[in-house]
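# My questions are about this predicted structure, shown below with the sequence.
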Amino acid sequence: MARRLIKPRRWTPPALSDSGPTGPLRVSRRLPTGGHGPEDVVFDHAGRIIAGTADGRIVRIDPATGERTVLAETGGRPLGLHARADGGVLVCDHDKGLLEVRPDGTVEVLVATPFPSNVVQGADDTIWFTSSSLRWDLDNHLGDVFEHSCTGRLLRRDPDGTVTTLLDDLKFGNGLVLAPDESYLLFAETAGYRIRRHWLSGPDAGRTEVLIENLAGFPDNMYLGTDGLLWVGIVAPRNPLLDRLLPLPGFLRVLVWNLPEAVRPKATILAWVMAFDLDGKLVHDLRTTDGSYGFVTSVAEHNGTIALGSLIEDDVAVLS
């Protein structure tokens, strides 16, 4: 599929502006998952880490002891997660769709949909979730970034099972957070270098606005910490060549995409997380290139403990 023909859409990205980190990212511990690629990490209500691995397992890890429990096996590739108060987990499974893992470990498909990415649930059991791409899969997600397909979506599943598309044309829909008062959603557009807010209630209900724009990297999964901050995993810095190609005639991207993989533009491997207040003001920008961890696809904070997940690592990292 790497040689699949891309259908480029032209887009002029904002000029790259990077004020640099506010501090170093320091990994204090690594917690083995027993597998590979914990793409998303979240905390349950007891402060334990939930992650999904490439072999389909949903695992729970005690961050203090490293004790690990397998909660379920989805039979697919888990991505975004939401920990329920009853001990169950909602899972965006790349291969299966939106899943419910019950406390007893049984798994049910709630919505069969391509490339679901992240999920949250409201107090009335309404579920919102993102989908990244209708044209590309996880293994070939860079095809979507090169193509700029804008086929990501924001969807809602009502308690009666009705599924509604709230927004489409997203630039690789990804991380998703529900406001504490459930008045709005925040969602990341990885290929748009931005985070937007979609209002659910109040005078602006139904309106969507940009909260944070012109990020210097690709935002991935997001998490609302107990510290009240929006934590964002930055999977990689923006690629200057790609930014130059995006507004130009599409055949140039086709040429670059069809170069041998070894010479195509690649993501720079580093560990990078950011945190913002809910008005979009930057609070933390933490980075490292020391090799202690890389390709951060998720970050979550709970009572001062900060955990990272990655597509390319075997372990969950805990920051000092």
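That came through fine.
# switch to C-alpha atoms for all contacts and neighbour counts from now on
Fine.
# distance of the residue minimising distance to the centre of the chain from D40?
Nearest to the geometric centre of the chain sits N221, at 2.4 Å (C-alpha atoms, centre = their mean). Counting by C-alpha to C-alpha, to the nearest Å, the separation of N221 from D40 is 7 Å.
# Which residues are in contact with each of those two?
Residues touching both N221 and D40 comprise G80, T297, S298, V299, with contact defined as C-alpha atoms under 8 Å, 6 or more residues apart in numbering.
# A strand includes the first one, no?
Yes: assigned with DSSP: H, G, I helix; E, B strand; the rest coil, G80 falls within a strand.
# Check the burial of it by counting its neighbours.
31 (other C-alpha atoms under 10 Å).
# Run through the residues that contact the nearest residue to it once chain neighbours are set aside.
The shortest distance from G80 to any non-neighbouring residue, by C-alpha to C-alpha, 6 or more residues apart in numbering, is to N118 (4.1 Å). When the contact criterion is C-alpha under 8 Å, 6+ apart, the partners of N118 are L79, G80, L81, V91, C92, F129, T130, S131, N174, G175, L176, N221.
# Quick one: mark the members of the residues you listed that sit in strands.
Using DSSP state E to define strands, the subset of these located there is L79, G80, L81, V91, C92, F129, T130, S131, N174, G175, L176, N221.
# Tell me the one among those nearest to R68.
L81 (17.1 Å; C-alpha to C-alpha).
# here's the one I want to compare it with:
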Amino acid sequence: MCSVVSRLLLKFFIGSAIITVLIAFLPGLPPNIQLEPYTVTPSIDLAKLPRVNALDTAEVILQGQVHGTESIVAIGTGDGFYSGQENGQIIKYENGKVSVIARTGTDCAGPSEGHICGRPLGMRLDSSGNIVVADAYYGILRVNPKTGKIVPLFDYKSKIQGRAPLFADDLDISKDGTIYWSDVSTTTDYSTQVVEFLSDKPTGRLIKFDPKTKQNIVLIDGIHFANGVQLSKDEDFVLICETIRSRIFRYYLKGPKAGQQDIFMDGLPGLPDNIRSNGKGGFYIALIVNRQAFYETIAPLPIVRKVILRVRSLLLGTVSFIESFVSKNPLIEDMKQYVSKIGPIGNPPKSLIGPSRILEVDGTGQILRVLEHSKEQIKWATQMTISENSCAPLLPSCISNKC
């Protein structure tokens, strides 16, 4: 009996090995790309950092009433704010009530049709009180909070220095109205962002938009998932988070290093999302999840990453083939979303993502403190924003913290 089982197992492993080799090396299978190994700087030791349980006093608001909130901008000196949802809505929270003021896209079936709904991510207020939004599908938009009117600031489909943007993520606005914004990738959009984690040829960019000339200029190219953007207090440099490599770039706007770039911080103990001013010349950096051991393990293994991408492509083709024979079916749509995100690779279980943390750093990148929750209950924190009397870490359930 044991010998029969052993032979079956041997055949299984040999068959699996042959299939894996074919998937990896068979020409013509998509994606037909050549991947290279890369590494990520080891994490700073959290145990050696000043850690405080400042998030224990967080007050949960809007539990279950909002979905997919990513960025917030405070309204005045109170606890009100504007934010966006995964269905494309721009919402206003004030005096304990939520209202919808605009929608970047149009009515759709849900997040699976984000290219129709729109997906508002980073946002700021301009000098006229308008909300300027980075929408993953529609680009940089100006939203009038009183009328709900939305105006694209430029043609998002046009190429910028040879490549069209695919995934606007965050932005900041200087005193003269110049907008600095991040384009996550020019090869993957919001719906396929998990592919960016398996790629080794980053195409993310930090881009400068001049509202007077309507011109976009690339300041930094080759960022591996270009994310949060923040100007310094004196606007002499701008920071941009590189999520996949757990580091932050600095681009100098003034002074002897103007036009140059360097690494502001590296080896962050988590994946950085949005970055905002702490109101004291420093910054709050939202570490949305822990460093992901799986991605860092396969980073130097291009064959493994290629096999995963090809299996994804083959499965998506199979699901699309099935879909062509049936009318719109929620089960098929769910299956497509699951395969597109490569199952647990794109949607890791909570036990693996770990708690969110907020790093507070000074203007030179020195870590002042790590804001945590003692019971690790804060998940998917994307941003901390301050107003006159409060600071608010943004999570899917919108958590407001009186710091």
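Nice, I can see it. Predicted model, so just to flag it, every value in this text is computed and none were measured.
# The shared contacts of N221 and D40 of the first structure into CSV, with extra columns for distance to D104 of the first structure and secondary structure?
Rendered in CSV, the data for those read as follows (distance: C-alpha to C-alpha, whole Å; DSSP: H, G, I helix; E, B strand; the rest coil):
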residue, distance to D104 of the first structure, secondary structure
G80, 20, strand
T297, 28, strand
S298, 26, strand
V299, 27, strand
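# what's the helix or strand for whichever residue in the first structure pairs up with R357 of the second structure?
Counting by TM-score structural alignment, R357 of the second structure lines up with W272 in the first structure. Taking DSSP states H and E as the criterion, the element that holds W272 of the first structure is strand 271-276.
# Check what contacts the next helix or strand after that strand and list those residues.
On the C-terminal side of strand 271-276 of the first structure, the closest following helix or strand by DSSP H and E is strand 282-288. Applying C-alpha under 8 Å, 6+ apart, the set of residues contacting strand 282-288 of the first structure from outside is 20-26, 270-277.
# which one of those residues has the most neighbours?
When neighbours are counted as other C-alpha under 10 Å, the busiest of the contacts of strand 282-288 of the first structure turns out to be W272, with 29 neighbours.
# show me the contacts for it.
Taking C-alpha under 8 Å, 6+ apart as the criterion, W272 of the first structure is in contact with L25, G233, I234, V235, A236, D285, L286, R287, T288, F295, V296.
# Please convert these to CSV, extending it with distance to K7 of the first structure.
Conversion of those to CSV gives the following (distance: C-alpha to C-alpha, whole Å):
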residue, distance to K7 of the first structure
L25, 38
G233, 28
I234, 26
V235, 24
A236, 23
D285, 34
L286, 35
R287, 34
T288, 35
F295, 27
V296, 28
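# re earlier: to which residue of the second structure is the residue nearest to the centre of the first structure aligned?
Across the two structures, N221 of the first structure finds its equivalent in N274 of the second structure, going by TM-score structural alignment.
# which residue numbers in the first structure go with stretch 236-249 of the second structure?
Following TM-score structural alignment, the partner segment of stretch 236-249 of the second structure in the first structure covers residues 183-196.
# Need the contact partners of the matching stretch.
By C-alpha under 8 Å, 6+ apart, the list of residues contacting stretch 183-196 of the first structure reads 13, 145, 148, 170-179, 197-202, 208-222.
# Buried ones among those residues?
13, 145, 148, 170-179, 197-200, 208, 211-212, 214-222 (16 or more other C-alpha atoms under 10 Å).
# List the residues that contact G68 of the second structure.
Counting by C-alpha under 8 Å, 6+ apart, G68 of the second structure makes contact with G84, Q85, E86, P396.
# for S400 of the second structure, same thing?
S400 of the second structure makes contacts with A58, E59, V60, I61, S390, C391, A392, P393, L394, as judged by C-alpha under 8 Å, 6+ apart.
# Brilliant, that's me finished.
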